[in-house]
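**Q** sharing a model that was predicted from the sequence below.
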Amino acid sequence: MKKLTTIFIVTIVAIVLSACSNDQAGASEITITLEINDLTSETVISDEELQVVENTTVLSILEEHHDVEVQDGGLLTAIDGYERDTTKNIHWLYEVNGEMVSVGANEYQVKDNDHITFDLQKLD
């Protein structure tokens, strides 16, 4: 009986440890495209296809792959040294699949085949 109890406990511990080793258990990887442009100087900063975990936020992906500066509240101020300039009305805007998004990059959760575009541009 003692041997059976030991085997049972070892099995349970192994199951728990294997579940803990994968923080994203059950989450699937998807493919997205991330494009970053400085339209004020017509510079393509980055254009890459990435494998990411589904439902990850756009901001998390940016922070993982680029040098990003964000103000309190999630306002994006710089990507890879390209900074917004409020005195010249130059700001970062982003779109998903060609459409403006109504939530911040810290809230939008990516879906398979999303094409995400960040543009640094002068607003009129």
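**A** Now that the structure is in, tell me what you want to look at.

**Q** hey, let's count contacts and neighbours off CA atoms from now on
**A** Will do.

**Q** which stretches of the protein form strands?
**A** 29-38, 43-53, 68-70, 76-79, 82-83, 90-96, 99-100, 115-122 (DSSP state E).

**Q** quick one: those strands as a markdown table, columns for distance to Leu17 and mean neighbour count too.
**A** Shown next, in a markdown table, are the strands of the chain (distance: least, CA to CA, whole Å; neighbours: other CA atoms under 10 Å):
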| stretch | distance to Leu17 | mean neighbour count |
| --- | --- | --- |
| strand 29-38 | 22 | 18 |
| strand 43-53 | 21 | 14 |
| strand 68-70 | 34 | 16 |
| strand 76-79 | 38 | 20 |
| strand 82-83 | 43 | 16 |
| strand 90-96 | 38 | 19 |
| strand 99-100 | 42 | 11 |
| strand 115-122 | 36 | 20 |
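
**Q** in addition, the following structure is provided for comparison:
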Amino acid sequence: MNKWWLPLAILLVVIGLMTGCGAGEENQTESNNGNLQTATNENTDGELSEDEIRITISQDNGKEYIDEKEIAIEEGAILMDVLQENFYVETEEDGQFITSIERVSAEEDEQKAWIFEVNGEKANVGAAEYELSPGDNVTFDYQAWE
């Protein structure tokens, strides 16, 4: 009588483990698919919600990607304020000239600076004066002066 309990117990344990592992894999797959779908939406459609902007941080004319965020804003938000709230930013004492974003800054005697564009065009005012509009795509690129 004891001989048939051991195989039965082993069978039940194996079935329980397979069922438990199978459920875990299914949830994992669903989680991964959800993450892949989210990443795919962000990368392929490029659409922002009606109250968002996208800020991309790069260097050497876009050759090296540093960071990118989609950020909800209110109409008329100032670019420098949004930048400082969402990234690690250092400026000169007057707060007008950006010296570092995400800890990327000029080495001594390096002739590089942070240049920004909004919707593919260089702005005619500084980031501390630039008023954002929802849907703006802002790029800050750390590059050599021209």
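**A** Yep, that arrived. Every value quoted in this text rests on a predicted model; they were computed, and no experiment measured them.

**Q** can you put the strands of the first structure in JSON lines and add distance to Val16 of the first structure?
**A** Below are these laid out as JSON lines (distance: least, CA to CA, whole Å):
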{"stretch": "strand 29-38", "distance to Val16 of the first structure": "23"}
{"stretch": "strand 43-53", "distance to Val16 of the first structure": "22"}
{"stretch": "strand 68-70", "distance to Val16 of the first structure": "36"}
{"stretch": "strand 76-79", "distance to Val16 of the first structure": "39"}
{"stretch": "strand 82-83", "distance to Val16 of the first structure": "45"}
{"stretch": "strand 90-96", "distance to Val16 of the first structure": "38"}
{"stretch": "strand 99-100", "distance to Val16 of the first structure": "43"}
{"stretch": "strand 115-122", "distance to Val16 of the first structure": "37"}
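
**Q** nearest residue to the aligned residue in the second structure for Val68 of the first structure in space, please, no chain neighbours.
**A** Mapped onto the second structure by TM-score structural alignment, Val68 of the first structure lines up with Val89. In space, and not counting its chain neighbours, Val89 of the second structure is closest to Ile101: 4.5 Å by CA to CA, 6 or more residues apart in numbering.

**Q** can you pull the contacts of the equivalent of that neighbour over in the first structure?
**A** Superposed on the first structure with TM-score structural alignment, Ile101 of the second structure falls opposite Ile79. Contacts for Ile79 of the first structure (CA atoms under 8 Å, 6 or more residues apart in numbering) come out as 66-69.

**Q** surely Ile55 of the second structure touches Thr139?
**A** Yes. With contact defined as CA atoms under 8 Å, Ile55 of the second structure reaches Thr139; the gap is 5.7 Å.

**Q** kindly list the longest helix within the first structure.
**A** helix 2-20 (DSSP state H).

**Q** chain center to that one, what's the gap?
**A** Between the centre of helix 2-20 of the first structure and the centre of its chain there are 36 Å (CA atoms, centre = their mean, to the nearest Å).

**Q** what's the answer for stretch 2-16 of the second structure, then?
**A** Taking CA atoms, centre = their mean, one finds the center of stretch 2-16 of the second structure at 50 Å from the center of the full chain.
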